[in-house]
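Q: No letters, just coordinates:
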């Protein structure tokens, strides 16, 4: 398997094949209508959210969850026991909503990065964002000011982005290969700095807190986390979806995209910056959660095809559902102990990716 630093890769491609674009002598495969895919995804997400909130040590019913939510938004009188209402509104609902927003954001960011770099092994953390965010987060954790963790993580991700793009531009035009290599360099530097900070300053219980965050955790999710993650998803996701046609053009290479009227360098800069903002917001509230942004775009494209107008919304919904269930498993399987959700997504993502690899032999990924 090629390393991401190899730049554009011919293996595992989910780029548009002749069958996908309806070239001469080919027949476009039949795909489910987008409305059906989105409607099914929305229904699955609503059911997932309602059921996930009921799962935990306290025995809750779906009806209680619905009544609690309706009461808090002013649509009915509160008739849920106060303890159950607090569990729903203050503990579980912010967590599952944050998980949904983070899962959707990572899936969308992964799909965009794979298109911009023409690298099927790209994920949202390719530009060193995860390592930069980790450095910022660890710095405030060892200083004992955990309340500033989201701000520090987001700032670290943005600094990593600036360093990556500046390094990539030192050799001239920003290209996928330069961006990938610069991102790897910045990622390694930030990871080394993070390790040094932990080695030099972390003591006692701070090790466990730092490790949990580095492996991805939604345990500290609040309504502020929901606002950060959902706000970034709505704003950036809308802009990216409106640019779906330009993202499709990148599948055929920079020369072909330019011939189609796309300002390649400006579009790549703008899209990478947007993806960095989206990823930074997600990492700031959840830590680094792997495999969602790598696997989901490939898995969903089997159903949607490579067109981003179809791929992005369906990947977002699938990522939301996946991460909610992964986090539910993380917090309940070994109760009262809690696994970092990044462990669960890796355990799910590796087998799924292996299946996709096997199915892709000789197909649209070859």
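A: Perfect, I can see it now. Quick caveat, the model's predicted, so the values are computed rather than measured.

Q: all contacts plus neighbour counts: C-alpha atoms, from now on.
A: OK.

Q: quick one: secondary structure of the most centrally placed residue in the chain?
A: Central residue of the chain (C-alpha atoms, centre = their mean): residue 106, 1.0 Å from the mean position. With DSSP: H, G, I helix; E, B strand; the rest coil as the basis, residue 106 sits in helix.

Q: so who does it touch?
A: With contacts defined as C-alpha atoms under 8 Å, 6 or more residues apart in numbering, the neighbours of residue 106 are 124, 279, 282, 292, 293, 316, 319.

Q: any idea how far residue 219 is from the second one?
A: Same thing as residue 279. Counting by C-alpha to C-alpha, to the nearest Å, the gap from residue 279 to residue 219 is 19 Å.

Q: More neighbours: which of the two?
A: Remark: of residue 279 and residue 219, residue 279 carries more neighbours, 31 against 20, as counted by other C-alpha atoms under 10 Å.

Q: Please, which helix or strand holds the more buried one?
A: Assessed by DSSP states H and E, residue 279 sits inside helix 264-286.

Q: Quick check: next helix or strand after that helix?
A: helix 292-304.

Q: Next up, a structure to set beside the first:
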């Protein structure tokens, strides 16, 4: 992989992200032209520009209504993609993603339980905190069940995560059925299907911090992630203890997954499709793949959220439904191309 090609790929991904953000902010029940979008953002961030070039309504739509949602979509998409990269290295399985480790299901149970019980002392933040708590508790359960002799077997971790995840999804569905208020039922179902509606500026601090810490921690371990892909014996020979590294990766992925799922609900396939697509472009070096996956995941989910708002407007399709519809055929296509490339055809 040449440095020039890497630069071109990064530039292309950043361009797509900028276009996605512009479209996500501008499109809606009230159309805001792209030049106005960036004039408002520039003025808000730097104080430059003439406010007479746009209306107060446009200013409120861009800054207060749509930008928080677009930024949340970008961070959730980036979080899922980065965790997907780490999960696939963690269990040495290209089909792995955050949901197969059971952590996402735990976050859903925590969030749905808080909705059904009626915990709302901090509004939506209460549900998010309950989701994070559910993810961390699930992490401990899966870790204790999967750990044997002080080490984490990739196969055992994957199997325990899948079984635990399915069990917890059953618990979440049961909680939805027990809700005695149609409003709680609808909120719980929308959470299970994934939604970015109602995003506010106050919702962005926690996912931004979790994503920054998680991405930095994974980048520091980029060499170790590369070593895990070629097997535990090779990793040990290179001075990378696979057991300890897996524990660190599992904790990091649990934290990031818990935060993004708690704020957006179940959004499938981002952590599965995006890492594959990025590896096709950049190879397998995690020091290049991780940042690119974050950018690609952010752009992907911003565009998916735009589609969710647009397909049946003024109604909104759950984001998780759109990612599933798009992600399944795209993933099959990527797997087909990978198989062809491996056979030399």
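A: Noted; the coordinates are in hand. In this text, all values refer to a predicted model and were calculated from it rather than measured experimentally.

Q: just to revisit the earlier point, can I get the contacts of residue 106 of the first structure in CSV with distance to residue 149 of the first structure?
A: Shown next, in CSV, are the contacts of residue 106 of the first structure (distance: C-alpha to C-alpha, whole Å):
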residue, distance to residue 149 of the first structure
124, 20
279, 15
282, 12
292, 22
293, 23
316, 25
319, 24
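
Q: and which of the residues you listed is nearest residue 261 of the first structure?
A: Nearest to residue 261 of the first structure out of the contacts of residue 106 of the first structure is residue 124 (C-alpha to C-alpha; 26.4 Å).

Q: how about the closest one, what's its partner in the second structure?
A: Mapped onto the second structure by TM-score structural alignment, residue 124 of the first structure lines up with residue 98.

Q: List the contacts of that match.
A: 80, 83, 84, 87, 104, 253, 257, 271.

Q: Can you name the residues that contact the aligned residue in the first structure for the third one?
A: Structural alignment places residue 84 of the second structure opposite residue 110 in the first structure (criterion: TM-score structural alignment). By C-alpha under 8 Å, 6+ apart, the residues touching residue 110 of the first structure are 122, 123, 124, 292, 293, 294, 297.

Q: which one of those is nearest residue 86 of the first structure?
A: Among these, residue 292 lies closest to residue 86 of the first structure (C-alpha to C-alpha), at 30.3 Å.

Q: Relative to the first structure, what is the average displacement of stretch 17-25 of the second structure?
A: For stretch 17-25 of the second structure, the mean deviation from the first structure after alignment is 1.5 Å (mean C-alpha distance after the TM-score superposition for the first structure).

Q: In the first structure, point out the residues matching that stretch.
A: Under TM-score structural alignment, stretch 17-25 of the second structure corresponds to residues 45-53 of the first structure.

Q: can you check stretch 329-339 of the second structure too?
A: So stretch 329-339 of the second structure sits over residues 351-361 in the first structure, by TM-score structural alignment.

Q: what's that stretch in contact with?
A: With contact meaning C-alpha under 8 Å, 6+ apart, stretch 351-361 of the first structure is reached by 12, 295, 298, 299, 366.

Q: ok, the second one to residue 103 of the first structure distance?
A: This means residue 295 of the first structure. Going from residue 295 of the first structure to residue 103 of the first structure by C-alpha to C-alpha gives 12 Å.

Q: Which of the two has more residues huddled nearby?
A: Shown here are residue 295 of the first structure and residue 103; by other C-alpha under 10 Å, residue 103 has more neighbours (30 against 26).

Q: Per the alignment, residue 216 of the second structure pairs with which residue of the first structure?
A: Aligned counterpart of residue 216 of the second structure in the first structure: residue 238 (TM-score structural alignment).

Q: which secondary structure element contains its match?
A: Here residue 238 of the first structure, judged by DSSP H and E, is contained in helix 223-242.

Q: Return the set of buried residues in that helix.
A: Using 16 or more other C-alpha atoms under 10 Å as the test for burial, helix 223-242 of the first structure gives 223, 225, 226, 228, 229, 230, 232, 233, 236, 237, 240, 241.

Q: before we move on, what about stretch 57-64 of the second structure?
A: Using 16+ other C-alpha under 10 Å as the test for burial, stretch 57-64 of the second structure gives 58, 59, 61, 62, 63.

Q: Can you flag which of these belong to helices?
A: Among these, the members falling in helices (DSSP state H) are 58, 59.

Q: How is residue 363 of the first structure assigned, secondary-structure-wise?
A: coil.

Q: Give the burial count for it, as a bare number.
A: Neighbour count of residue 363 of the first structure, defined by other C-alpha under 10 Å: 13.

Q: residues contacting it?
A: Applying C-alpha under 8 Å, 6+ apart to residue 363 of the first structure gives no contacts.

Q: Could you do residue 42 of the first structure as well?
A: By C-alpha under 8 Å, 6+ apart, the neighbours of residue 42 of the first structure are residue 317.

Q: List the buried residues in the helix or strand containing it.
A: Using DSSP H and E, residue 42 of the first structure maps to helix 34-54. For helix 34-54 of the first structure, the buried set under the neighbour-count rule, 16+ other C-alpha under 10 Å, comprises 37, 38, 41, 42, 45, 48, 49, 50, 51, 52, 53, 54.

Q: could you check the angle helix 292-304 makes with that helix?
A: 140 degrees (axes from the mean of the first three to the mean of the last three C-alpha atoms, to 10 degrees).

Q: Report the aligned residue range of the second structure for the very next helix or strand once past helix 34-54 of the first structure.
A: As assigned by DSSP H and E, the chain's next helix or strand after helix 34-54 of the first structure is helix 62-72. Using TM-score structural alignment, the residues of the second structure aligned to helix 62-72 of the first structure are 34-44.

Q: contact partners of that stretch?
A: The contact list for stretch 34-44 of the second structure (C-alpha under 8 Å, 6+ apart) reads 22-23, 25-26, 48-51, 53-54, 59, 62-63.

Q: what's the mean gap between it and the aligned bit of the first structure?
A: Averaged out, stretch 34-44 of the second structure is 2.2 Å away (mean C-alpha distance after the TM-score superposition for the first structure).

Q: Leaving out chain neighbours, which residue sits closest to residue 298 of the second structure?
A: residue 74 (3.8 Å; C-alpha to C-alpha, 6 or more residues apart in numbering).
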